[in-house]
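**Student:** only the shape, not the letters, is given here:
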């Protein structure tokens, strides 16, 4: 099938969905409804109290609620449900006497236990629907790769195909019906506005109140835009506890890490420090990510030979796969390898150290803000990068004119410093390209489906200084920065804050 045929088929499928709408099947879940009501009360308490002592309890509770919603397989295939329920009970017990709402702690423990010992009716309804339409005619769509792995382990005996929304889009299996697990609100609108199947049904617990189907971002402004109707069906015992609580934003239903509060205050970092966001990574790891220009990444969806690349720091998101050197930064190893290849490596290194030290002294005496103002007055347009330029592994400003003006402002003769820095940058590019080629070979030799399922994978490189490369998925990025030592930036370390995000 050529590209035009594929486009025509997608238009036909979109037309079918527009005519018939989508089903939203809301299934009664009394145990889940009770627990949801308790979690909503906890969420309000957390907002009133602020970040701190309730964070661990809230994180475990939201993770349990999310798993109940998106992984409705029987408990025998869902052991994490019991682990999460025990975490909720443990943190509730730990807080006994610390808050006045003891009844809330008791209800959280009791309702979590009820969830841990009762299969969700949602799973049974989903499986019956698959068998009714025919397993060769349907595909189950999961909210994430871990969710897909859990559902697939349960449904493999029935030979039901389970994919994520992204996999469905890429693989385009020949199926008539997509059964999507979870509320429409948590999926991209393209699942229904540019469907792969002629029928789409969403399955969610009845206690999740928003059953609306999202439209595309331009639907409000586009003439003739698709507006998909939702036909809501309810099944089972949909009774819920009566609660007088405000509607909960959809983001509150997502598993969330406990970030706490910013510790650095308003002080500026010293020359040996950096402002960095904490990034939670798959495999029980975390990392401090500074304001550098780019970081090496991996895209499993690209064809072989094009999977390893650099990603702009601002483009790193939850779901991005990073390639990290375990124990230390890749940048330091690249710098040393690039210096070693230069005939005048010692002179180049000394020149780099000299101008960077002068810049560091200016930052120390003038402060960051005044340094930036003076550099801008001198014509350095990217002056806000001044602190980053003191890092040894960042060779020089990208702009030739900007670098010359920076050196002039520092009182440094343009030559040989300018030439040395440019020479070093070219050497760095060559070393980086060679490492990339070896990484591509290492990536091609492993099963990337394991990376997508587990979230992290070790790669072996036959290159001195670059052994122990880790491919790992970004789980979450802190909403604020902290001031940390430059030596700690981009170095993975053990951290349990994201243990319930996978």
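**Tutor:** Yep, it's here. Keep in mind that this is a model prediction, so the values were computed, not measured. Numbering: from 1, shown residues only.

**Student:** C-alpha only now, for contacts and for neighbours.
**Tutor:** Will do.

**Student:** what's the nearest residue to residue 181 if we skip its chain neighbours?
**Tutor:** The shortest distance from residue 181 to any non-neighbouring residue, by Cα to Cα, 6 or more residues apart in numbering, is to residue 203 (5.0 Å).

**Student:** immediately after the helix or strand hosting the one you found, which helix or strand?
**Tutor:** Residue 203 is located in strand 199-205, with elements delineated by DSSP states H and E. Toward the C-terminal end, the helix or strand that comes next after strand 199-205 (DSSP H and E) is strand 230-235.

**Student:** hmm, who's touching that next one?
**Tutor:** Identification of contacts with strand 230-235 by Cα atoms under 8 Å, 6 or more residues apart in numbering yields 21, 22, 23, 24, 25, 26, 27, 28, 206, 211, 212, 213.

**Student:** what's the following helix or strand after that strand?
**Tutor:** As assigned by DSSP H and E, the chain's next helix or strand after strand 230-235 is strand 273-281.

**Student:** please name every helix or strand in contact with whatever helix or strand comes next after that next one.
**Tutor:** Note on strand 273-281: by DSSP H and E, the next helix or strand toward the C-terminus is strand 285-289. In terms of contacts (3 or more Cα pairs under 8 Å, 6 or more residues apart in numbering; DSSP states H and E), strand 285-289 is packed against strand 273-281, strand 493-494.

**Student:** may I see the buried residues of stretch 436-443?
**Tutor:** Within stretch 436-443, the residues that qualify as buried are 436, 438, 439, 440, 441, 442, 443, counting by 16 or more other Cα atoms under 10 Å.

**Student:** what's the span of stretch 300-317, first residue to last?
**Tutor:** In stretch 300-317, first residue to last residue: 15 Å (Cα to Cα, to the nearest Å).

**Student:** buried sites along that stretch?
**Tutor:** Neighbour-count burial for stretch 300-317, with 16+ other Cα under 10 Å as criterion, is recorded at 300, 307, 308, 309, 311, 316.

**Student:** what about the fourth one, which SS state?
**Tutor:** I take that to be residue 309. With DSSP: H, G, I helix; E, B strand; the rest coil as the basis, residue 309 sits in strand.

**Student:** isn't it right up against residue 297?
**Tutor:** Yes - Residue 309 lies in contact with residue 297 (Cα atoms under 8 Å); the separation is 5.5 Å.

**Student:** hang on, isn't residue 330 packed against residue 468?
**Tutor:** No - look at residue 330 against residue 468 with Cα under 8 Å: they stay out of range, at 10.5 Å.

**Student:** ok so, going back, how about JSON lines for the buried residues of stretch 300-317, with distance to residue 414 added?
**Tutor:** Formatted as JSON lines, these follow (distance: Cα to Cα, whole Å):
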{"residue": "300", "distance to residue 414": "43"}
{"residue": "307", "distance to residue 414": "39"}
{"residue": "308", "distance to residue 414": "35"}
{"residue": "309", "distance to residue 414": "32"}
{"residue": "311", "distance to residue 414": "31"}
{"residue": "316", "distance to residue 414": "35"}
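
**Student:** please compare the first structure with the one that follows:
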């Protein structure tokens, strides 16, 4: 941007100069410090060349024919203050993928590696242009892996405009091109230490879980008992952002929907019991009764022998027998499996079957209601803030739903640990991801 709009650059350049002068006399390389100080001061003497080329390009083709694409929300906000009054439209690549794009040209400010490959391999405009300072070495434009094999494929014109003069002398190469250091290895990494848990099977009140570091100085223990966890996809259209992610698919970048101090399944059961009303105490006692009988059977016969006995009776999901003992699992999914399980426990089918089925039905209703509330809250939220910060509280005033928030997964532990079942999926404060943000 022109210097008159770029106050952050002026402040940063001034601070570099002040710090360089403070170090004079404290280090041996005074000439280098003065060079750094002079270079910072020189930034204020002329407007950045890239901005001038961008403004000329927009004037040449017309602001209605081109859209400017930047690498971050902060960059978008800054350039919009400059180009907005001139009629230019400034978007991030995420904005571009979701917006209606009538323009013919997309000017990407920065080298191709600052953007996802889809900027070129799945473009939104017929022409894509990257405006890059000449000193930036990697100007490689990505290509689709199937481009060479496609017949009649779309051919998008992508070009790179170099701005300024290249350095007279290329920096010394310390690595061969055949053996570069992957960029990921140079980024801050979390320290996981060693697994402190014993190397044994979990007890009835324990689960195997991985530690997940989250944006906002939080973490959770994520088990796979439930197979899925609620998530939000900000790239989807309104009304379709809230859903579930398979636990195995959770990865850095996934946005999880969690509740402060409580796992979602606990709040859903509480809402279900509240809906049931007067019969809630009888159903709660019924659930506790058959689960206590199952826990006693597992303790007496062992998990392996119990699974084999249930399979012999025709229970198809016998491998889930430990999960059925959990208070979070209302009943086996299959009616036949549940009836055979109750018979194996020496219990009559009723009232246990009817009570558990009613509870499951009410939990499903509560789940759908929660999803609708979360969709409404997500539609009203500033998802650009989520993209910039990594976490966002959802404004839900309804009792029982307060404290819901969205947070980005930053890192996942390479090993599991034994944790209490009631601690799984409950967010807690953790500074382990501070440097990842």
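**Tutor:** Structure's in. What do you need? No experiment lies behind these values; they were computed from the predicted model shown.

**Student:** deepest-packed of the helices and strands packed on strand 285-289 of the first structure, please.
**Tutor:** For these, the largest average neighbour count (mean count of other Cα atoms under 10 Å) is found in strand 273-281, namely a mean of 24.

**Student:** residues contacting it, please?
**Tutor:** Identification of contacts with strand 273-281 of the first structure by Cα under 8 Å, 6+ apart yields 269, 286-291, 472-486, 489, 495, 497-498.

**Student:** list buried residues within those.
**Tutor:** For these, buried by 16+ other Cα under 10 Å: 269, 286-290, 472-478, 481-486, 489, 497-498.

**Student:** how about the helices in the stretch 1-150 of the second structure?
**Tutor:** Assignment of helices within the stretch 1-150 of the second structure using DSSP state H, counting those that start in this stretch yields the ranges 7-23, 30-42, 49-61, 73-83, 93-98, 118-121.

**Student:** sorry, back to before: count the neighbours of the residue nearest to residue 181 of the first structure for me.
**Tutor:** Using other Cα atoms under 10 Å, residue 203 of the first structure has 26 neighbouring residues.

**Student:** contacts only, for it.
**Tutor:** Counting by Cα under 8 Å, 6+ apart, residue 203 of the first structure touches 24, 25, 26, 27, 122, 126, 179, 180, 181, 182, 183.

**Student:** mind running it again at 6 Å?
**Tutor:** Counting by Cα atoms under 6 Å, 6 or more residues apart in numbering, residue 203 of the first structure makes contact with 25, 181, 182.

**Student:** distance check, it against residue 324 of the first structure.
**Tutor:** Separation of residue 203 of the first structure from residue 324 of the first structure (Cα to Cα): 38 Å.

**Student:** cool, and residue 453 of the first structure?
**Tutor:** Plainly put, residue 453 of the first structure is 19 Å away from residue 324 of the first structure if you go by Cα to Cα.

**Student:** more neighbours, the two?
**Tutor:** A count of neighbours by other Cα under 10 Å puts residue 324 above the other of residue 453 of the first structure and residue 324, at 25 against 16.

**Student:** and the gap between the equivalent of that one over in the second structure and residue 392 of the second structure?
**Tutor:** Residue 324 of the first structure maps onto residue 258 in the second structure when the alignment is built from TM-score structural alignment. For residue 258 of the second structure, the distance to residue 392 of the second structure (Cα to Cα) stands at 11 Å.

**Student:** residue 205 of the second structure maps to what in the first structure?
**Tutor:** That one, residue 205 of the second structure, aligns with residue 272 by TM-score structural alignment.

**Student:** list the contacts of its match.
**Tutor:** By Cα under 6 Å, 6+ apart, the residues touching residue 272 of the first structure are residue 486.

**Student:** switch the cut-off to 7 Å
**Tutor:** 485, 486 (Cα atoms under 7 Å, 6 or more residues apart in numbering).

**Student:** go on, residue 226 of the second structure?
**Tutor:** Contacts of residue 226 of the second structure by Cα under 7 Å, 6+ apart: none found.

**Student:** max-length helix in the first structure?
**Tutor:** The helix that spans the most residues within the first structure, counting by DSSP state H, is helix 414-444.

**Student:** after that one comes which helix or strand?
**Tutor:** Beyond helix 414-444 of the first structure on the C-terminal side, the first helix or strand identified by DSSP H and E is helix 448-454.

**Student:** what residues in the second structure pair up with the helix or strand just after that next one?
**Tutor:** On the C-terminal side of helix 448-454 of the first structure, the closest following helix or strand by DSSP H and E is strand 456-459. Taken onto the second structure by TM-score structural alignment, strand 456-459 of the first structure occupies residues 391-394 there.

**Student:** show me what that stretch is in contact with.
**Tutor:** Taking Cα under 7 Å, 6+ apart as the rule, stretch 391-394 of the second structure contacts 215, 216, 377, 378, 381, 386, 404, 405, 406, 407, 408.

**Student:** just give me the neighbour total for residue 384 of the first structure.
**Tutor:** Counted by other Cα under 10 Å, the residues lying close to residue 384 of the first structure total 16.

**Student:** what's the answer for residue 393 of the first structure, then?
**Tutor:** 19.

**Student:** go ahead and confirm it touches residue 332.
**Tutor:** Yes - between residue 393 of the first structure and residue 332 a contact is recorded at 6.1 Å, counting by Cα atoms under 7 Å.

**Student:** tell me how many other residues crowd residue 192 of the second structure.
**Tutor:** 12.

**Student:** mind listing what the residue nearest to it when sequence neighbours are not counted touches?
**Tutor:** Among residues not flanking residue 192 of the second structure along the chain, residue 413 sits closest, at 6.6 Å (Cα to Cα, 6+ apart). Neighbouring residues of residue 413 of the second structure by Cα under 7 Å, 6+ apart: 192, 210, 211, 212.

**Student:** which position in the first structure aligns with residue 361 of the second structure?
**Tutor:** For residue 361 of the second structure, the aligned position in the first structure is residue 426, judged by TM-score structural alignment.

**Student:** I meant residue 410 of the second structure, not that one.
**Tutor:** When the first structure is aligned by TM-score structural alignment, residue 410 of the second structure is paired with residue 475.
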